[in-house]
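*Asks:* sequence unavailable; structure follows:
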């Protein structure tokens, strides 16, 4: 893959990752409730679960795209449409939860937290759909093996997400009482996330079809 493509992917991935989503809020909740170690273990578990989706996606997308020269473009258009759908759904979400309401997670041992976090992520179909929608936008059959490209992008994404999640866990642990006492409304987060998904989806659609 070209370095420019990888650079664009990293920029888009980092922008997506730093916006707190359900996984980050879960990790922060663990960190606030049980301390930094619990938060970091949760981040590791989520990363393991995400890795399973990456592996499955790499195999599945490769099998699909090898069936037709135009399949990559179909996948990209469907992916772009799904990103716009995610944006609209998030943007018009009526959720009005506060940070303090998201920290009511029952206490568990670190080993259980790790496996629970991994299982929750593995069983989350939204993660798989997101990877299938996002990664193909940066994949080109002419650049080599689709499987290798998907796996490479997935590995980069998981590493970046793990670093970011770990930082959120440390941050939450360091200011746990302040966060517990806060009344941060989720509507602003929904707006920011929703608009970004829509912009990313439109950009992806305009960038398709790719050269094959």
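*Replies:* Cool, got the structure. Worth saying up front: this structure is predicted, and the values here are computed from it rather than measured.

*Asks:* going by C-alpha atoms from here, please, whenever you check contacts or count neighbours.
*Replies:* Will do.

*Asks:* what is the neighbour count of the nearest residue to residue 83 once chain neighbours are set aside?
*Replies:* Of all residues not flanking residue 83 in the chain, residue 201 sits nearest, at 4.9 Å (C-alpha to C-alpha, 6 or more residues apart in numbering). Residue 201 has 27 neighbours, counted by other C-alpha atoms under 10 Å.

*Asks:* I figured residue 201 was touching residue 86, is that so?
*Replies:* No: with contact defined as C-alpha atoms under 8 Å, residue 201 does not count as touching residue 86 (9.2 Å).

*Asks:* would you mark the buried spots in the strand or helix carrying residue 47?
*Replies:* In this assignment (DSSP states H and E), residue 47 forms part of helix 36-65. For helix 36-65, the neighbour count (16 or more other C-alpha atoms under 10 Å) marks 36-51, 53-54, 57-59, 61-62, 65 as buried.

*Asks:* then stretch 145-164?
*Replies:* Using 16+ other C-alpha under 10 Å as the test for burial, stretch 145-164 gives 146-147, 149-158, 160-164.

*Asks:* which stretches of this structure form helices?
*Replies:* With DSSP state H, the ranges of helices along the chain come out as 3-18, 22-34, 36-65, 71-91, 110-122, 125-134, 146-174, 176-180, 187-207.

*Asks:* rebuild those helices as CSV, extending it with distance to residue 104.
*Replies:* Output for the helices of the chain, formatted as CSV (distance: least, C-alpha to C-alpha, whole Å):
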stretch, distance to residue 104
helix 3-18, 23
helix 22-34, 7
helix 36-65, 14
helix 71-91, 23
helix 110-122, 14
helix 125-134, 23
helix 146-174, 14
helix 176-180, 10
helix 187-207, 20
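
*Asks:* show me the one of these that comes nearest residue 103.
*Replies:* helix 22-34 (4.2 Å; C-alpha to C-alpha).

*Asks:* that older thread, in terms of secondary structure, what does the helix holding residue 47 contact?
*Replies:* The helices and strands touching helix 36-65, judged by 3 or more C-alpha pairs under 8 Å, 6 or more residues apart in numbering; DSSP states H and E, are helix 22-34, helix 71-91, helix 110-122, helix 125-134, helix 146-174.

*Asks:* so what's the residue nearest to residue 121 when sequence neighbours are not counted up against?
*Replies:* Leaving aside its sequence neighbours, residue 121 sits nearest to residue 49 (C-alpha to C-alpha, 6+ apart; 4.8 Å). Going by C-alpha atoms under 8 Å, 6 or more residues apart in numbering, residue 49 touches 117-122.

*Asks:* try this one next to it:
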């Protein structure tokens, strides 16, 4: 049996996804922070991790887990606070290591694991409250249950969302990394941007912790 998402539903979902993604949230700000602190490669690696983390959420919704998270305040809050705490941890770490950034440009600093950067991005992506709410509450509305293959429809729509997210988040990361090159000409500037990136992550973590549903 051939599966198909109707064109009108697909276009409507694409438009709503684009609108949500264009509004900077935890994933975008995290990518920008990584770009400023570590450069273009780290930013793009973070984007990949973020995207795969978000797609895990799509899979969870497709299997019915998303509705449980959406209906349970305890589970939702626990996941949100875990993500917020991780952002604060990364922010504090970036702030403490801000003076070591100039060394990374000269090769004196220790190389950062790309796999580690990927998993950090994945963790932020899979615990993003904004994405959790969107996939749990909005994604199912664009599924045509009369066509059958509901889980497959959700997975396909999730791919559309993530394709848009990859393009937009990568652009944010590349722009931020380009600005970083200017800061790299001065050790003081570079230390400053490392500190700002750390504070950005801390502020983002606090924001994630105090916003969202409270019912």
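*Replies:* That came in fine, so what should we check first? It should be emphasised that the depicted structure is a prediction, and the values quoted were computed from it without experimental measurement.

*Asks:* for residue 20 of the first structure, what are its contacts?
*Replies:* Neighbour list for residue 20 of the first structure: residue 189 [criterion: C-alpha under 8 Å, 6+ apart].

*Asks:* and residue 162 of the second structure, what's its match in the first structure?
*Replies:* Applying TM-score structural alignment, one finds that residue 162 of the second structure aligns to residue 158 in the first structure.

*Asks:* ok, for that match, nearest residue in space, not its chain neighbours?
*Replies:* Counting by C-alpha to C-alpha, 6+ apart, the residue nearest residue 158 of the first structure is residue 47, at 6.1 Å.

*Asks:* just give me the match in the second structure for residue 2 of the first structure.
*Replies:* In the second structure, residue 2 of the first structure lines up with residue 6, judged by TM-score structural alignment.

*Asks:* contacts only, for its match.
*Replies:* Contacts for residue 6 of the second structure (C-alpha under 8 Å, 6+ apart) come out as residue 144.

*Asks:* nearest spatial neighbour of residue 134 of the first structure, skipping sequence neighbours?
*Replies:* Excluding the flanking residues, the one nearest residue 134 of the first structure by C-alpha to C-alpha, 6+ apart is residue 79, at 6.4 Å.

*Asks:* what's the distance between that neighbour and residue 122 of the first structure?
*Replies:* 20 Å (C-alpha to C-alpha, to the nearest Å).

*Asks:* compare neighbour counts for these two and give me the winner.
*Replies:* Neighbour totals were compared for residue 79 of the first structure and residue 122, and residue 79 leads with 24 against 21 (other C-alpha under 10 Å).

*Asks:* okay, the more buried one and residue 117 of the first structure: tell me how far apart.
*Replies:* 26 Å.

*Asks:* try residue 170 of the first structure
*Replies:* Taking C-alpha to C-alpha, one finds residue 170 of the first structure at 17 Å from residue 117 of the first structure.

*Asks:* how far away from the center of its chain is the helix or strand containing residue 198 of the second structure?
*Replies:* Here residue 198 of the second structure sits within helix 187-210, counting by DSSP H and E. Put simply, helix 187-210 of the second structure sits 16 Å off its chain's centre (C-alpha atoms, centre = their mean, to the nearest Å).

*Asks:* show residues contacting it.
*Replies:* Counting by C-alpha under 8 Å, 6+ apart, 26, 29-30, 33-34, 36-37, 80-81, 83-102, 129, 180, 183-184 sit against helix 187-210 of the second structure.

*Asks:* try it again at 7 Å.
*Replies:* When contacts are defined by C-alpha atoms under 7 Å, 6 or more residues apart in numbering, helix 187-210 of the second structure is touched by residues 26, 30, 33, 36-37, 80-81, 84-85, 87-88, 90-92, 94-95, 98-99, 101-102, 183-184.

*Asks:* give the buried residues for it.
*Replies:* For helix 187-210 of the second structure, the neighbour count (16+ other C-alpha under 10 Å) marks 187, 190-206, 208-209 as buried.

*Asks:* quick check: angle from that helix to helix 26-38?
*Replies:* 160 degrees (axes from the mean of the first three to the mean of the last three C-alpha atoms, to 10 degrees).

*Asks:* can you give me the distance of the residue minimising distance to the centre of the second structure to residue 68 of the second structure?
*Replies:* Closest to where the C-alpha atoms of the second structure average out (C-alpha atoms, centre = their mean) is residue 27, at 2.6 Å. Noted for residue 27 of the second structure: a distance of 23 Å to residue 68 of the second structure, by C-alpha to C-alpha.

*Asks:* returning to that earlier point: tell me the contacts of the match of residue 162 of the second structure?
*Replies:* Counting by C-alpha under 7 Å, 6+ apart, residue 158 of the first structure makes contact with 47, 50-51.

*Asks:* how near is the match of residue 2 of the first structure to residue 60 of the second structure?
*Replies:* As it turns out, when the distance is counted by C-alpha to C-alpha, residue 6 of the second structure lies 23 Å from residue 60 of the second structure.

*Asks:* same question for residue 80 of the second structure.
*Replies:* In terms of C-alpha to C-alpha, residue 80 of the second structure sits 16 Å off from residue 60 of the second structure.
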